[in-house]
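1. heads up, no residue letters with this:
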């Protein structure tokens, strides 16, 4: 059997420790599968004294990740620190230039610098593997880079953030508000103290950018993704979706159109009968539409120490086997420039919720604005609430609440919907910003 593959590990958080444990637990099995053993021989972390529950006594400690990444005594640099710049970027670049293979779980780094890093890996004849960067334990990178190489892919989409899916699941099942579900997610460790990166869709966008490149052979372009989070969703939206036969999921969607590549992250109404609608809690799922295989969907844990470590170790096995593949599925120099698609029609139309001031002519004006932009309405549902009294006025004076009106459109364009809603706001017929959710007939 060949000499051991020597690993330099940067980052000893939940995932890093899980990688060390998994390598030890399956040492013999992995050696047989890979054709050589794999050993962590050097590490770097913020603290040397912290008890992590793993034996690191035989490892050389480094205070500087770059020094570890370029050390002559390692073959592979495993970057698990996170961040799109600073130590993570500097050390990964240094490792590639020094002829070290790199395995990383860092989607933010790849979304921002992936084009350059892929080229750097190719120039230095080393591997850049990142299965753990997208959807945790789901082997979606390997599936798209290898298993679907003979397919022309038309669309890739999925639930790629467990925090958001957990919140939406709880809102539906228990009728809780977004704020209540977020607090529970933070208490259980599913959401960070500052959850903005997750709930505003940024985490999903980084993952989607990588899948888009693999699917369509384009350069990574995370800055061109249309982005909308879940913070504006209410229990009214969840209930309306349920009554209409849908569930709301935060989806990342990339698809090829006549005008370019469309990338978007936003809340989406999906039919309850669809595979993606069945994904609940912190589970992730990714679906790929190919011309040969049709649509395939993979689901599983999208985060967590063991699930992410599983993907990291799988990448290490590929390195140990000397399995070579272009990081982005094809030579970096042959990736096509990203061309952003124009706003297009979405099959199934849109769900629109308006808080309409209850006064003569309001509904007629709203319908007229929709007609002016060639938007046909499939249904209109008005939820009338009872009036209520306020102490600020005479007890005999009734204050009428704005009425919740739900519109379902036929297939139309996003541009048309947004223009119509802007004019409806300017007309003064609604008391709050409108809610718009795309409907996908998956």
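-> That came through, no problem. Quantities reported herein were computed from a predicted structural model and do not represent experimental measurements.
2. can we go C-alpha only for contacts and neighbour counts from here?
-> Fine.
3. now residue 141, nearest residue through space, not along the chain?
-> Closest residue to residue 141 apart from its sequence neighbours, by CA to CA, 6 or more residues apart in numbering: residue 131 at 5.5 Å.
4. ok, second structure coming up, stack it against the first:
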């Protein structure tokens, strides 16, 4: 049986879990890979801070791995964008295979890396232990992908689930998530939607061959949600999720990340807590659904080692699933053209004529109200209006929100959630 030497750059939560998994299931992994796998070296920033459970040779010099001709495969788990990209390029140019879990780096540089080599595994970059990359590249490769809808961030899903089930505020839920280790001390990458957007862009590259960057797509976070929004959703049979959406319409592809109200009977609405879920609709297969742990050391390590086995088996295929995409005529849809129904929350003066001003302003922007609830406020001079609209588009809604905010009867900036049907 042949021997494969690997080097691991970055031995944090995922790196440590990968090393321990390779040891724990050594015989199983070797049998499935058809090779003995040796971790020749690991690179860390500070050797003194590495867990005593990690019993491999360690270095603080990345070139000890990149320049070692005996190392066949580099596993990059260091995080960040620019330095990680340079490491990935150098590994590939030195004829080493690359495995990475780095969604931020891939969101910006995936096509650059594919132009160097196809010998890249990146299953761990999206949805942790869920094999969604392989599903799109292989299992669904006979299908034109009509849409992808994903809950791809466990932190946000935990917060939204907690708010729904326990009737507590966003701020309280965030603190609970941080205490449990589900959210970072600075949680902005998660709660502002950027982590989810990076993952969506990777999936859309495989599904549509489209070269979008995070700056090109609609990205909204979850931090302004309130219990009033949860109340409205419950009243009308919705669940609120941070949803990643890729949708093909003719020769255009919508890419967007935002809070969405979705029917509570849909399978994806039932994905709760820190779990991830992804719905993919193909033109031939119909809807397929993927569910599982989207983060954490063990789940992500499972994906890393899965890529390792596949590379050792020498299953060579294009990194993003195609050499020349048959979908190459597709273009990214203008954000302002995206159509949806909308939910609005408005704090308004509780007096005669207020509702007339609201409906008139919406009507001037070609938006009509479908459902409305008025809730009393603690301040008796104000009321909270919760309403949903018929279908409109982003441009009209932006104009309407600006106009509403300028009305003398509207007290706070209006809050909006898209209704995904």
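-> It's in. These figures come from a predicted structure and were not determined experimentally.
5. Test my guess that the residue nearest to residue 141 of the first structure contacts residue 143.
-> No. With contacts counted by CA atoms under 8 Å, residue 131 of the first structure stays clear of residue 143, the gap being 9.9 Å.
6. Which one's more surrounded, these two?
-> More crowded of residue 131 of the first structure and residue 143, by other CA atoms under 10 Å: residue 131, with 28 against 14.
7. The residue nearest to residue 141 of the first structure -> the second structure?
-> Matched by TM-score structural alignment, residue 131 of the first structure corresponds to residue 123 in the second structure.
8. and that match, what is it in contact with?
-> 100, 101, 131, 132, 133, 134, 303, 304, 307 (CA atoms under 8 Å, 6 or more residues apart in numbering).
9. For the last one, give me its contacts.
-> It refers to residue 307 of the second structure. Residue 307 of the second structure touches 99, 121, 122, 123, counting by CA under 8 Å, 6+ apart.
10. mapped onto the first structure, which of those are still contacts?
-> Shared with the first structure under both residues aligned by TM-score structural alignment, their matches' CA atoms under 8 Å, the contacts from those are 99, 121, 122, 123.
11. Mind reading off the mean deviation between stretch 395-406 of the second structure and the first structure?
-> Taken against the first structure, stretch 395-406 of the second structure registers an average deviation of 1.6 Å after superposition, with mean CA distance after the TM-score superposition for the first structure.
12. Go ahead and flag the most central residue of the second structure.
-> residue 196 (2.4 Å; CA atoms, centre = their mean).
13. Now check the first structure for the residue matching that residue.
-> Using TM-score structural alignment, the equivalent of residue 196 of the second structure in the first structure is residue 204.
14. same deal with residue 320 of the second structure?
-> Under TM-score structural alignment, residue 320 of the second structure pairs with residue 328 in the first structure.
15. Buried residues, stretch 68-83 of the first structure. List them.
-> Of all the residues in stretch 68-83 of the first structure, those buried under the rule 16 or more other CA atoms under 10 Å are 68-71, 74-82.
16. In helices, which of those residues fall?
-> 68, 69 (DSSP state H).
17. which stretches of the first structure form helices?
-> 14-25, 27-34, 65-69, 86-97, 107-123, 140-142, 162-174, 178-187, 196-199, 202-216, 235-243, 305-320, 362-372, 414-427.
18. possible to save the ones you listed as a markdown table with distance to residue 437 of the first structure?
-> Converted to a markdown table, the helices of the first structure look like this (distance: least, CA to CA, whole Å):
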| stretch | distance to residue 437 of the first structure |
| --- | --- |
| helix 14-25 | 35 |
| helix 27-34 | 46 |
| helix 65-69 | 44 |
| helix 86-97 | 36 |
| helix 107-123 | 26 |
| helix 140-142 | 27 |
| helix 162-174 | 14 |
| helix 178-187 | 16 |
| helix 196-199 | 16 |
| helix 202-216 | 17 |
| helix 235-243 | 9 |
| helix 305-320 | 31 |
| helix 362-372 | 16 |
| helix 414-427 | 10 |
